[in-house]
Every structure is written in C-alpha cells, then in structure tokens.
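Enquirer: generate coordinates for the sequence data below:
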Amino acid sequence: MTNKALRILLAHEQYEQLIYIEKLLNRLEYYRISPVRTFEEVVLLTSNPDDLFDLLVVEKTLAVPEDVDLVEFCRTQPYIRHTFFYESPINVFGLVVGSPESSDSGTLTDPHYSGTLDVLMNIIDPPVDTD
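Expert: Take a look at the predicted model:
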C-alpha cells in the first residue's frame, strides 16, 4: 500500500518535464508533490525544519548556474531524506538513499519510463507484506 503521507519535491527547469513526472507519480498514487523550477526554490523549500521532504527528484544540472555541487548539497541537507538525480538527455541517473552518514547509491534508468519511478518508489516506500 502506498504511503500517501510521503512528501516529494520535483525540480526541473522545464515545466513540461515537471508535469510529466508528477503525472507518473500520481499514477503510482503519490499526490503530495511540490514542483519547482529553480535551485533557489529547492533551497528555500528545504531550509525549513517543519518541511521534511521524503524524496527530491531533481535534474542534476539544476544548480550548475549557481556553481553548487548538487550531490553534496543533498547529502548534507537534513530536510531531504532521499534524492533521485537524473541528467537529461544523457540518461544517467543516481539515487542517494538515507541520511548523509549512511547513504547508499545506485543507478536507475530513464525517469520518463514509469517503470523506473515504480522501482524508485519501491525503494523509498517498500510495499508492506500483509501475510
């Protein structure tokens, strides 16, 4: 069963990409999604201790104009539990799971394929065994 309380932050400069990924997550029954288009918005939304995000899905070059190492920012950001990075159009993706002290990394395929997000969400929000 889907944890409907999970908070997800989507970050990509292109509005169409945000809507597309949000719709894929909606099909997986995740609805607490905040789409943003700039790194400044990511910083603003993740700087409040009352606003913990369970997952940040972010295009990896979003912070390049600010000369910020986005991977390092996310590893040290206490209000982001998990981060899914992707680069477009190269199709290289990485996942940082857990706290900065105990992060695991992995690679997934294209986020535009709903199966990728399904795999990602099964890692972040594993199904509960009802047996």
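
Enquirer: C-alpha from now on. contacts and neighbour counts both.
Expert: Noted.

Enquirer: show me where this structure has helices.
Expert: For the chain, helices defined by DSSP state H occupy the ranges 15-27, 39-45, 70-76, 114-124.

Enquirer: among these, which is nearest residue 84?
Expert: Set against residue 84 and scored by Cα to Cα, those come closest in helix 114-124, at 8.2 Å.

Enquirer: neighbouring contacts of that closest one?
Expert: Surrounding helix 114-124, the residues in contact under the criterion Cα atoms under 8 Å, 6 or more residues apart in numbering are 24-25, 28, 55, 82, 97, 108-111.

Enquirer: related to what we said a few turns ago, which of the helices of the chain sits closest to residue 9?
Expert: Among the helices of the chain, helix 39-45 sits nearest to residue 9 (Cα to Cα), with 8.0 Å.

Enquirer: one more sequence to fold, the one below, so I can look at both together:
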Amino acid sequence: MSNKSLRILIADEQHFNRLRIERWFNQLGYYRVAPVQNLDELLTLVEYGCEPFDLLVINAALAGGKLDLMGFCLDNRQLYRVLIYDGQRAQLPPTPACEQQKTQVSHAVLPDLAALQRLMTIIDPGMPFVGTVISVR
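Expert: Here you go, the predicted model:
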C-alpha cells in the first residue's frame, strides 16, 4: 500500500506536463501533489514550507540558467528526493535512480508512468510494484 502522506512537488512551465505527471501520481495512489509553473513559485514553496517535500519532479528548463539546479537540489534540506527531467537541455549528465542518491537526472523530455513507478518503489518501499510478473521454473 502506498504512503498517502508523501508530499510531491511538480515544477514545469507547461500546464499539460504538470497535469499529466500529477495524474500519473494519482494513478499510483499519491494525492498530496503541488504543481508549480515557474521558478519563483518553486522557490517560495521550498523556502517557506513548513514540511519538506518527499519528492520534487522538475523540468530542467524551468531553472533557465538563473539557478544552479543540481546545487540547489543537493544542498536543500526541504527536498528529500529530486527527479530532474529533460536534463539534456540543461547539459546535465543522466544518473540512474538508486536508494543512495538524492537527485536523479533523466534525459527524457517527460517522465512516463513506468519511470515514476520505479522511482516511487525506492522512495516508498510499501508501494506495490504493478508490472509484469515473470515466473521462473
């Protein structure tokens, strides 16, 4: 069963992208999702929030060269985990999701449901993995 108390922040300038990602999280059982459309909104929520966010999913283009996105994410105590997508645009090297890393960079233009599900199995170990089951005899 998924941990319904996890706080997720989505940051993307495109309304359609924010909506799509939020719907995928809803399909996975996560409903505490806050979408933001610009850097100022993101900084306000992160800097003045009472509770840390369990996950930030952000389009690398949102920083627009105004912010060292990797440095901000790695050093911020209000963000437990971060997925930066479309990282190729920001010239960030891709990094795979693993338990030890706080920040994952994807070159995908938009994360898909399967990628979010894999990430959430790391963040929320109680989440059931919905996928193909292969039995070996």
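
Enquirer: quick TM-score on the pair, please.
Expert: Here the TM-score of the superposed chains, computed with TM-score structural alignment, normalised by the length of structure 1 as the reference length, equals 0.80; 124 aligned residues with a Cα RMSD of 2.8 Å.

Enquirer: could the helices of structure 1 go into TSV alongside mean neighbour count and distance to residue 5 of structure 1?
Expert: Conversion of these to TSV gives the following (neighbours: other Cα atoms under 10 Å; distance: least, Cα to Cα, whole Å):
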stretch	mean neighbour count	distance to residue 5 of structure 1
helix 15-27	16	13
helix 39-45	15	17
helix 70-76	16	21
helix 114-124	16	12
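
Enquirer: what would those helices look like in JSON lines with distance to residue 89 of structure 1?
Expert: Converted to JSON lines, the helices of structure 1 look like this (distance: least, Cα to Cα, whole Å):
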{"stretch": "helix 15-27", "distance to residue 89 of structure 1": "12"}
{"stretch": "helix 39-45", "distance to residue 89 of structure 1": "19"}
{"stretch": "helix 70-76", "distance to residue 89 of structure 1": "18"}
{"stretch": "helix 114-124", "distance to residue 89 of structure 1": "16"}
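
Enquirer: could you pull up the residues touching the spatially most central residue of structure 2?
Expert: For structure 2, the residue sitting closest to the mean C-alpha position, by Cα atoms, centre = their mean, is residue 57 at 2.5 Å. Remark: with contacts taken as Cα under 8 Å, 6+ apart, residue 57 of structure 2 is in contact with 8-11, 82-85.

Enquirer: which one of these sits closest to residue 34 of structure 2?
Expert: For those, the minimum distance to residue 34 of structure 2 (Cα to Cα) is 4.8 Å, reached by residue 9.

Enquirer: cool, thanks, talk later.
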